[in-house]
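> Provided below for reference: sequence and predicted model.
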Amino acid sequence: MESIFHEKQPSGNMDDSGFFSIRVISSALGVWGLELVLFNSREYQQLRIDPIHEKAFICNYKEHWFTVRKLGQQVRV
């Protein structure tokens, strides 16, 4: 009975549409040894990461998550 009650409680980690919170995304990445660093955070600015050298980005636009990643060999002009 307690599990049924728990299942019906709203969660801040996922809503009815299937949208996952940033905490869930961060935890999922951690399983693979990856770290989520917010692009507009002070930590990111202090790391002085050049986005050109990154392999992928996880982006959120209007509560939709999507990935942007490199494909094949990239040639810099």
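Now that the structure is in, tell me what you want to look at. Just so we're clear, the structure is a prediction, and the values are computed from it rather than from any experiment.
> all contacts plus neighbour counts: C-alpha atoms, from now on.
Noted.
> how near is Val68 to Ser27?
To Ser27, Val68 is 19 Å away according to CA to CA, to the nearest Å.
> if you count surrounding residues, which of the two has more?
For Val68 versus Ser27, the count of surrounding residues by other CA atoms under 10 Å is larger for Ser27: 14 against 10.
> want to compare, so here's the second one:
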Amino acid sequence: MLTRIKAFCLNSLTIAWSYFLAVLGLLLQLVDAAGDFLGDPAIKDEVSAAVGDPTWAGRVLLAISIVTLAARLRSLRKQS
């Protein structure tokens, strides 16, 4: 299983980190909907107290992920 993950990430820890940030960003953007679905609107308040506005934090993480992924793919393309 680890070999599949490494192959999916092109044997690059930077790309794996980028994927992790993207997933985390998407989850932060879905906090409000998850709170409504679970019937606990206080989830958004708790996350907001920890990280600020979860929607903006998610967008920032997605932007960082895109820049990181683009930079790493560019350097991989130059190497080959």
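It's in. For clarity, every value in this text was computed on a predicted model and none was experimentally measured.
> got a TM-score for the two of them?
With the length set by TM-score structural alignment, normalised by the length of the first structure, the two chains reach a TM-score of 0.27; 39 aligned residues with a CA RMSD of 3.9 Å.
> how about Val67 of the second structure, what does it touch?
The contact partners of Val67 of the second structure, by CA atoms under 8 Å, 6 or more residues apart in numbering, come to none.
> and the gap between it and Ala22 of the second structure?
Val67 of the second structure is 11 Å from Ala22 of the second structure, by CA to CA.
> Leu38 of the second structure too?
As for Leu38 of the second structure, its distance to Ala22 of the second structure is 23 Å (criterion: CA to CA).
> those two: who's more crowded?
Neighbour count, other CA under 10 Å: between Leu38 of the second structure and Ala22, Ala22 has more, with 22 against 9.
> which non-adjacent residue is nearest that one?
Spatial nearest neighbour of Ala22 of the second structure, chain neighbours left out: Leu62 (5.0 Å); criterion: CA to CA, 6 or more residues apart in numbering.
> pretty sure the one you found is touching Leu26, no?
Yes. Using CA atoms under 8 Å, Leu62 of the second structure is in contact with Leu26, at 7.4 Å.
> who's more crowded, the two?
Counted by other CA under 10 Å, Leu62 of the second structure and Leu26 do not tie: Leu62 has more neighbours, with 22 against 18.
> right, I'll leave it there.
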